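show me the folded form of this:
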Amino acid sequence: MTLSAKYTTWIILLIVVGLMLCIMSLEKTPVAYPQFRRFKSYHVAVDHFSPTLHNVAVPMHRIFLNKKHNGIKEHVLLTKTSSDLNTGVLDWKKQMTSKTYKGIHILATGRSGSSFLGQILANSGRVFYMFEPGRLLDKYGNRPNIQNSYEQLHRYVNMITSMYHCRFENMEVYLNALMKLSYENQIDQIPELAGLGLDVCNTKKHAGRSHNGCSPITSELMTKICKNKEFIVIKTIRISDIMNLTQLVNDNEVDFKIIHLIRDPRGMILSKLKAWFIDVKTKMKVEHRHVFDVQDLSPGMYSALDHWCKVWIKDASIGQQMVSKYMTVRYEDISMMPLMSTREIYDKLGLGEVSEHVVNWLNEHTRESRGDEYSVSRNSKLNAEKWRRDMTYMLAKRIQELEKCGKFLDRFGYIKVKRPQDLTNASLSFSGKKYQHNEYN
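Now for the predicted structure:
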C-alpha cells in the first residue's frame, strides 16, 4: 500500500467516526416535533419578567408541549423565535423550586356563575380574592373598554400579572376606584379589605361626603394583605382567550392555575336576557308572555352565542394540554352538587379541606333565591336548569342547532332537547352526568 493510500484510508476513517459522533449527539438533543429538528436548543418557560409590569404579547406560533423530566410532567411553551433559542434551556430543578406565589385565575364569561364560584374560593381563609378588577378599569379608567381594545386588554393583563406578584404600585386608577367601592358599601368584593380601617366608609353618618374621607387604600396596604395570604385568586370575565394568560402559565415566580368555568349556552343566554336586555323583557311584558322565544334573540345575538361556544371549546382544548395548570368546571355541577364540587375544586387547587365556614356559606347561599339577578344566593339545584321553564322548545332547538354550540353541548356532556314535552318532564336532566375531566394528572 502506498503512502498516499494510507493517508486516504485514515482520512476516510476519521470522517466516518466524526459522522457517528454527530449522529449520537443529535439523538440526545430534545426533539418535540419534526419541524423543530433543525434547532439545537429549546427554551422552556419562555418569558422572563421585569420587576415591574409584564408584556402580554405572546407569538401565536408558540405551541403547548407536555414534557417529562425525571418522571415529572410539566407544561411548557415551546417556541422557535431566535431570541428564545439564544437563551438556552432553563434548568428544570430551578424552574420547579423557584415558585413563590400561588395564583388561581377564574376564566369565565358573563352570566356563567363566576361570581358564585369566586365566593366559594373567597371564603377560604387562605385566599386573597379580587373580584373582576377590569370592571373598575372600565368604569373609572377613562379609556376604551377592555373587550373593545387590544391595547387596553394588554394593560389589563399586565395589571393582573403584577397582582399575582402582590405588586400594586402604579395602580392609582384601580386603588381610587376601590375607595369609591368602599364608600358605596361594596368593599366586600375584596373581603380582606373589610375591617382594616375602612369601616368608616360604611356608616350612614358619612353619607353624601366625599370618599376621600375614608381610610386610604394604598399600594402598601394591598401588598401587605396580599402577602399575608397563601393564594391569590382573581375572577374575570373580560379575558376570553386563554392564550392571554400564557405569560402567567410560564412565570417562574407564580405557581399558576386556571379554573375554566363553562355553562350550558341555553342557560347562559337566558341569564343574559334577564339581566342585560331590558328592552326584550319590556316587549314580553307588553305581549303578556313569560317565556322567551326565537324572535327574542337577534341574528347578532345568535352569532355571538355561537362564538362563545367556539371560544370555550378552543380554550378547553388548549387548557387541557397544560398539565397541572388547568381544570374545567361546569356551572351545573357546582349548582347541583355544591359541596361535592367544592371539595373537588379545593383538593385540585391545593386549598385543602373545606372548612366548616365554607360549608355553612354553601348551605346559606344554595337553598333559597334572594336578591336580584346579580345575587349569589340561589336555590342552586333549581337554577341550574331554570332555562327549560323560561324558553320555548323552538328557542332551545335553535340554540342546539348552532354549529359550535351543538358541538359544545356534545363535548361537555350536556343533553339536547328532542321534543317539546321533554322541557316539562321533571324526570329528565339536560345537564347530563357530572363532567369527568382528566386534568391535573
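
okay, CA-based contacts and neighbour counts for the rest of this
Will do.

in which helix or strand does V323 reside?
Secondary structure assignment for V323, by DSSP states H and E: no helix or strand.

contact partners for it?
With contacts defined as Cα atoms under 8 Å, 6 or more residues apart in numbering, the neighbours of V323 are 66, 73-75, 439-441.

who wins for most neighbours among those?
When neighbours are counted by other Cα atoms under 10 Å, H75 leads the contacts of V323 with 19 neighbours.

another for comparison:
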Amino acid sequence: MASKPIYISLIVIFLCTAMSVYLYQDIQFKTRHSITTGVKEIGQRTKKKMTKDIQFQTQESLTKVRKIKTATEQRTKRTSAKVSRAVRMTLLLAYARTGSTLTGEILTLQSKNFYLFEPLHGLIKSLQNQTEVTFLNGSTRAISTVNEINDLISKTLYNWFTCNFEELDMASLTDFFLDVFTPEHETYVTCLGPRNKTRDISIETVQRCVGILQDRCLSMTSVTIKTIRTPMKSVEYLLQTIRHLKVIYLVRDPRGMFLSRARVGMLRWNELEEKSKMICEQIDNDIEEFNKLYTKYPSRLKRLAYENLCRNPIFVAGKMYQFLRLPYMEIVKYQIRNITTGPILKCSFCTKRGDALGNAYKWKKDIKEDRLKVIDKYCSNVYQKLAYRYLSYQQLKKVKETWQAHVDLMQV
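Model prediction:
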C-alpha cells in the first residue's frame, strides 16, 4: 500500500515535468517567431527607407547632372558661336580729349553693333589700388610690371571682342562705366543691383547676370571698342589673334588736347610740364609702334586726325565706313550731319555739340603764350609726325587750322 502513493507521486512529477518542458518549448518557439517576424519587419521597413533614400539621392544627382549638362551645353553653344561667327571688329584707340566719344558714336550708328565704351576703366582703376586681379572664374593673378599690365590689357580686350566674359576680371564686369554712352547694356547693369561707385558685387551675382551681356554680344554682327587706356604695344596680340579686327588710331593736336583737358578739370596748369613730357613721350612711342604694325598689317590699320573728321565729317566718316566695310546709308549720313553741324550745345562731355570744327580749334583762342612754349618743348616732334604745323604764338593766332591735309596711306 505504501508503494501506490509513491507511484502516483512519480506520475504527477512526470506529468508536471513534461508540461513544463512543453510550455518552455512553446514559449521559446513563440519568442523566436516573434523576434524573427520583428526582424523581418524591421528589415523590410529599413529596406523601404533605404530604397526611398537611394531613389531620392539618385533623383537629386540626376537633377544636378541635368543642370551641369544644361550649363555645359549652353557654354558649348556659346563657345561654338564665338568660334564660328565671323563679325566685324573695330578697335578705336585714342587719348583723353581727342574726340574719341564723338568718333565712337559715328562708328556705331549702324545697327546690330555691340559697343563698349572704355571697357578698361574698371580694370585700370583697380590696378591703381591693388596688384591682384580677381576673375569671374574664381582665379586670381598678381600684376606688378608694365609688361604684365600690357599683357592683361591685350587679353581683356580679346575677351571683350570674343564675348568670352567668363575669363574677364570682376572689376571690368562690375564697373559703373558699363552703360555710359551705351544704354543698351542697362539690363545687365540693373541685374547687378543698386548703382554706386563703390558697390561690392559677388562673383555669384555676376555669374547669374553675365548671360544677359553674353547673349547680346553673340547676337550682334559687329563689335566696336573705344578705349583711351590702351598702349599701342597691346595691339599686336589682338591683330594676331583676331583676324577680323581693324584698328583706327585717333589723334589730335596735343595743344588742343591739353587745353581741352584743362577746361574739364583733367589737367592742372601747375602740372603742365610734367604731363606734356609724359603724354607726348607716350604718343611718340605709340606712333613708332603703329608704324611697325602698319608694315605688317597695312590693310587693317588707319590713323585718323580728329581735326580732319571735324573739317569734313560726312566725307571722312564715309572713308572710315569704307575701311571697315560697313554700309554707309543715308540715315547714317543724316545722323552724322546732325551730330557735327547741328545746334551748338555747351556740354563738355556731349557728342551732339554742333560746330565740330569750331570745337576742334576752340583752344587757339584760349591758349596763353607761356603754356604754348611748354607744350612745344615736349611735343614738337609729335606735331611733325602727325602732320600738325609748328607755329609761333603770333602765327597760331592768324591761321584757321593747324592740321595739314596731305596724302598719307596710313591716314583716313
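
related to what we said a few turns ago, let me have the contacts of V323 of the first structure in CSV, extended by distance to I242 of the first structure and secondary structure.
CSV is the format used below for those (distance: Cα to Cα, whole Å; DSSP: H, G, I helix; E, B strand; the rest coil):
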residue, distance to I242 of the first structure, secondary structure
N66, 17, strand
K73, 21, strand
E74, 18, strand
H75, 14, strand
E439, 16, coil
Y440, 17, coil
N441, 20, coil
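
can you tell me which of those residues is nearest D279 of the first structure?
Distances from the contacts of V323 of the first structure to D279 of the first structure were compared by Cα to Cα; the smallest belongs to E439, at 41.7 Å.

residue contacts, the closest residue to the closest one other than its chain neighbours?
Ranked by Cα to Cα, 6 or more residues apart in numbering and with sequence neighbours excluded, the top spatial neighbour of E439 of the first structure is M327, at 5.6 Å. For M327 of the first structure, the contacting residues are 258-260, 319-320, 437, 439-440, by Cα under 8 Å, 6+ apart.

the same query, at a cut-off of 7 Å, please.
Applying Cα atoms under 7 Å, 6 or more residues apart in numbering to M327 of the first structure gives the contacts 258-260, 439.

same thing with E148 of the second structure?
Applying Cα under 7 Å, 6+ apart to E148 of the second structure gives no contacts.

tell me where the stretch 301-412 of the second structure has strands.
Ranges of strands within the stretch 301-412 of the second structure are 301-305, based on DSSP state E, counting those that start in this stretch.

just the stretch 1-150 of the second structure next, same as before
Under DSSP E, counting those that start in this stretch, the stretch 1-150 of the second structure gives strands at 88-93, 113-117, 132-134, 140-142.

check what contacts the third one and list those residues.
With Cα under 7 Å, 6+ apart as the contact definition, strand 132-134 of the second structure has outside contacts at 140-143, 169-170.

and what of the first one?
Under the criterion Cα under 7 Å, 6+ apart, residues 221-228, 230, 244-250 lie in contact with strand 88-93 of the second structure.

from V12 of the second structure, how far off is the aligned residue in the second structure for M171 of the first structure?
In the second structure, the residue paired with M171 of the first structure according to TM-score structural alignment is L168. Counting by Cα to Cα, to the nearest Å, the separation of L168 of the second structure from V12 of the second structure is 100 Å.

relative to K28 of the first structure, how far out is the residue mapped onto R216 of the second structure from the first structure?
Matched by TM-score structural alignment, R216 of the second structure corresponds to I225 in the first structure. Using Cα to Cα, I225 of the first structure is found at 48 Å from K28 of the first structure.

can you check G352 of the first structure too?
Distance from G352 of the first structure to K28 of the first structure, by Cα to Cα: 41 Å.

tell me the centre residue of the first structure?
L107 (2.1 Å; Cα atoms, centre = their mean).

please name the nearest non-neighbouring residue to G104 of the second structure.
Nearest residue to G104 of the second structure, sequence neighbours excluded (Cα to Cα, 6+ apart): K226, at 6.1 Å.

secondary structure element for the one you found?
Assigned by DSSP H and E, K226 of the second structure belongs to strand 222-227.
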